[in-house]
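In: fold the following and give me the result.
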Amino acid sequence: MSHRLQGQDWLTASATRAVMAALTAAGGADCARFVGGCVRNALIGAPIDDIDIATTLTPDAVVAALRVARLRSVPTGIEHGTVTAISEHQPFEITTLRRDVSTDGRRATVAFTTDWAEDAGRRDFRLNALYADADGVILDPTGQGYDDALAGRIVFVGEAEGRIREDYLRILRFYRFYAWYGRGAPDVAAVAACAALAEGVTQLSAERVSKELLKLLAAPDPRPAVRLMAEAGVLGRVLPPTDLALFEAMTEISPDPVLRLSALLPADPAKAAEVARRLRLSNAQRFRLVEAVAAEATTTQTAPEGRAVIYRDGRQAFEDRVMRAWAAGGESEDAHRLLVLAKDWSQPTLPVGGRDLARLGLKPGPETGRVLKAFEAGWIADDFPDHGHEERLRALLPPA
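Out: As a prediction, the model looks like this:
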């Protein structure tokens, strides 16, 4: 029995039709099929982020076909068989069917093929080895991908350990896909293979690891997957040892993957900085992780205390620390009060400067910095008053 994708606007959109028409004009009716995430997500009713197309055409033939159809092509990964078509300003990733020639656990040497079963056989999970033709008719070379997608089963194509040895990133992808699409108990063979080969994740590049980890943590509820990672010894090869309790609680109160990552780290800025360096996170992500754990916070702070932290350390750091305190057992009402404070308070700038001191007779020099620093400390401690600045400065001036 054949199945067909229903009610998919992207499938019938003119931009999509133009790309498929260009390919079929060059290679025939069965030379191009939609593949992977767009088919899987359309089948289960999840959002479609990208439209990927598999084709029997070689990359050069794809480029030529797009040129004839007056569509722009971008050689985004042409050495691996991938060309991106631009149709009505929308990208479509087109990849020639492939088979693995050799693998080393990090990368594969591939050869192009025209065999759809070979292409399906090198994919990671059966629910990702689904194809659909231009009319939305689903093709399932493994014979089980369709049922897996509907049932929420994340099962490797073929033998699990063999798939993982080809690319150890598939360990992290298993947990990521289980977090996003898995339902019920995880596949026993997959869990065992990931545990047995957990050391392989240490061979992966930092960028690949951090990308998968943050995608996993962005899932609506990544807790079951993270627990599996910890039990298999995978989490401990990616992050320092930590108690999962804070992470479990944080997942319930925030969908932010960076904040959830901070909850998987100990309250140690040096360790947070080391994790960020090792994972090669962006400067903004690194700064945020370090600041989130840099100081212990409570949800019982007063408004003046909260404003002082926001002024000194920034709004994001304050909010992240409040969220950590909330996850650690703080009262939700108090946390909400402080988060509203952070959102609504307009942070003032220091109301005095060197010119004000010069006007009061203080000559420029080191003393200027000392007086301004002392003024600022008192101004913060008194909750940023908007008056009496000259009197405060006079009181701080050295004796004449």
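In: from here on, just use CA atoms for contacts and neighbour counts.
Out: Noted.
In: and residue 290, how far from residue 321?
Out: Going from residue 290 to residue 321 by CA to CA, to the nearest Å gives 11 Å.
In: residues shared between the contacts of these two?
Out: Residues touching both residue 290 and residue 321 (CA atoms under 8 Å, 6 or more residues apart in numbering): none.
In: could you also give me the structure for this next sequence, so I can compare it with the first?
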Amino acid sequence: MKTAAPVFDALEAKGGPGCARFVGGCVRNALIGQPVGDLDIATILTPDQVTQALVAAGLKAVPTGIDHGTITAVAGGQPFEITTLRRDVATDGRRAVVAFTQDWSEDAQRRDFNLNAVYCDREGNLFDPTGQGVADAQAGRIVFVGDAATRIEEDSLRILRFFRFLAWYGKGEPDAAAVAACTAGKGLLKNLAAERVAKELLKLLAAYDPRPALALMAQTGVLAELLPAAQDLSAFNAMIEFEVDQLFTNDPVLRLATLVPNDQIGAGKAAEALRLSNDQKERLIQAMGKTPRITSWMSPRESRRAVYQIGVGTFSDRIKLAWANAGRTGATHQWRGLLALAESWTPPPFPLTGQDVINSGVPKGPMVGLVLREVEDWWIDHDFIDDKFSAIEKLKAVAQGMAY
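Out: Just a heads-up that it's a prediction; the model follows:
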């Protein structure tokens, strides 16, 4: 947090010592010994005053969330979100109208969970307006600030945030009041922008082991509100076990693939409903493809052919999904072998070009592509033979047999 010194210097030159404090995730993670990512700062200064202070200190000020009192400072190439203390004036479950305040307790009361409502000054002194934030963070309790139902009425995305924080930081039995409020308010999720839901859901799925949180989401009916096809979590659970056993990086998109319909049309519709990015949508759709058929008993030759046709990424996704859907029962050695082959084999480039086809006597036009594809199919069938001379001989034979 020492990197924030120039920002604090700038703010305190305007508002005096103590006018700004770290807040939220950086404080929470520091308390529990987790890596600290974004450094968020709360201040009694208004956005205009924050901007003036930063500019006066020669720092860049970007109005990233000016309507909600947020200015992003850039110091040493690092961004710092600075938000004026706020209190809610009106809320509709999706967005809030806020007013600025200089009361740290008022600001804390509008935050979601106690463990996210702890402040820390630049000297490391903690301020815990709810009186429970530090203890909750250290104990892994995800408890709403004040009344859980009220917090959810203010912003129903907090239902998903509850399960996300439960997946990342929760320990022991979930807070009963929070679970009850999430269950009662789950119908409000349909009013949220799909992009907000998808962002929160993918963050949840990126946790090291989100299985307990997903099981509780299913039990409360929250998961069905988001993903109606997620009736059975066995494939999801198997995918987590697979990633943990293989020491793979947590893959939220592939985990999501176990929760959407197991066909390309259904997966595409689920991706559209969540407003996933084009890349994420395309990955889900391709992962559900059935051609070429992926089996645990594929020969190395068949595997290389599949990797060449659909790419190593899609091939690996389909292997992992097939393994997960099979419940990881049996054939473990074969599945691992297929993954190892895909990751270690680099598909060679096809040795011929359209010009080679033309040089063989085929006139320019659609026939060039047809001849080239037939020779490429032969080359693949011969396991990517590393012999351009043989490919050219095959080209000549095909060209001679074609009627132009």
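In: trace residue 110 of structure 2 over to structure 1, please.
Out: Under the alignment by TM-score structural alignment, residue 110 of structure 2 pairs with residue 122 in structure 1.
In: and its match, how close does it get to residue 99 of structure 1?
Out: For residue 122 of structure 1, the distance to residue 99 of structure 1 - CA to CA - is 6 Å.
In: and for residue 271 of structure 1?
Out: Distance from residue 271 of structure 1 to residue 99 of structure 1, by CA to CA: 41 Å.
In: looking at these two, which one has more neighbours?
Out: residue 99 (22 against 17; other CA atoms under 10 Å).
In: tell me the secondary structure at the alignment partner in structure 2 of the more buried one.
Out: If you follow residue 99 of structure 1 across to structure 2 using TM-score structural alignment, you land on residue 87. The three-state label given to residue 87 of structure 2 by DSSP: H, G, I helix; E, B strand; the rest coil is strand.
In: check whether residue 87 of structure 2 really touches residue 104, as I assumed.
Out: No. Using CA atoms under 8 Å, residue 87 of structure 2 is not in contact with residue 104, being 9.8 Å away.
In: would you map the helices across the stretch 301-404 of structure 2?
Out: Assigned by DSSP state H, counting those that start in this stretch, the stretch 301-404 of structure 2 shows helices spanning 312-325, 332-344, 354-359, 366-381, 388-401.
In: tell me the most buried of those helices?
Out: The highest average neighbour count among the helices of the stretch 301-404 of structure 2, using mean count of other CA atoms under 10 Å, belongs to helix 312-325 at a mean of 21.
In: show residues contacting it.
Out: 234-236, 238-239, 242, 254, 257-258, 283, 286-289, 294-295, 306-307, 335, 338-339, 342-343.
In: buried subset of the residues you listed?
Out: Burial by neighbour count, 16 or more other CA atoms under 10 Å: within the contacts of helix 312-325 of structure 2 this picks out 235-236, 238-239, 242, 254, 257-258, 283, 286-289, 294-295, 306-307, 335, 338-339, 342.
In: what lies in contact with stretch 143-156 of structure 1?
Out: By CA under 8 Å, 6+ apart, stretch 143-156 of structure 1 touches 40, 43-44, 124-130, 140, 163, 174, 177-178, 181-184, 186-187, 190.
In: number of nearby residues for the counterpart of residue 277 of structure 1 in structure 2?
Out: Matched to structure 2 by TM-score structural alignment, residue 277 of structure 1 sits across from residue 272. Number of residues near residue 272 of structure 2 (other CA under 10 Å) recorded here: 14.
In: now do the SS call for the nearest residue to residue 272 of structure 2 once chain neighbours are set aside.
Out: In this structure, residue 272 of structure 2 finds its nearest non-sequential neighbour in residue 281, 7.4 Å apart by CA to CA, 6 or more residues apart in numbering. Classification of residue 281 of structure 2 by three-state DSSP places it in helix.
In: look up how far residue 103 of structure 2 lies from residue 281 of structure 2.
Out: Distance from residue 281 of structure 2 to residue 103 of structure 2, by CA to CA: 44 Å.
In: the more surrounded of these two?
Out: residue 281 (20 against 13).
In: my read is that the more buried one contacts residue 269, right?
Out: No. With contacts counted by CA under 8 Å, residue 281 of structure 2 stays clear of residue 269, the gap being 9.1 Å.
In: so where do the strands sit in the stretch 51-200 of structure 2?
Out: 60-65, 70-75, 78-84, 86-91, 96-100, 119-120, 126-127 (DSSP state E, counting those that start in this stretch).
In: now what about the second one, what contacts it?
Out: Meaning strand 70-75 of structure 2. 4, 6-7, 47, 50-51, 54, 59-65, 79-84.
In: mark which of these are buried, thanks.
Out: The buried subset of the contacts of strand 70-75 of structure 2 - by 16+ other CA under 10 Å - is 4, 6-7, 47, 50-51, 54, 59-63, 79-84.
In: now render the helices of the stretch 301-404 of structure 2 as JSON lines, adding distance to residue 42 of structure 2.
Out: JSON lines is the format used below for the helices of the stretch 301-404 of structure 2 (distance: least, CA to CA, whole Å):
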{"stretch": "helix 312-325", "distance to residue 42 of structure 2": "42"}
{"stretch": "helix 332-344", "distance to residue 42 of structure 2": "46"}
{"stretch": "helix 354-359", "distance to residue 42 of structure 2": "63"}
{"stretch": "helix 366-381", "distance to residue 42 of structure 2": "61"}
{"stretch": "helix 388-401", "distance to residue 42 of structure 2": "66"}
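In: what range in structure 1 does stretch 184-196 of structure 2 sit on?
Out: Using TM-score structural alignment, stretch 184-196 of structure 2 pairs with 196-208 in structure 1.
In: hang on, the earlier thing: what sits against the match of residue 110 of structure 2?
Out: With CA under 8 Å, 6+ apart, residue 122 of structure 1 has these contacts: 98-100, 157, 163.
In: Serialize the residues you listed to a markdown table and add fields for distance to residue 375 of structure 1.
Out: Listed next are these as a markdown table, based on distance: CA to CA, whole Å:
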| residue | distance to residue 375 of structure 1 |
| --- | --- |
| 98 | 68 |
| 99 | 70 |
| 100 | 68 |
| 157 | 67 |
| 163 | 64 |
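In: and which of the residues you listed is nearest to residue 392 of structure 1?
Out: residue 163 (70.6 Å; CA to CA).
In: how far away is that closest one from residue 171 of structure 1?
Out: 9 Å.
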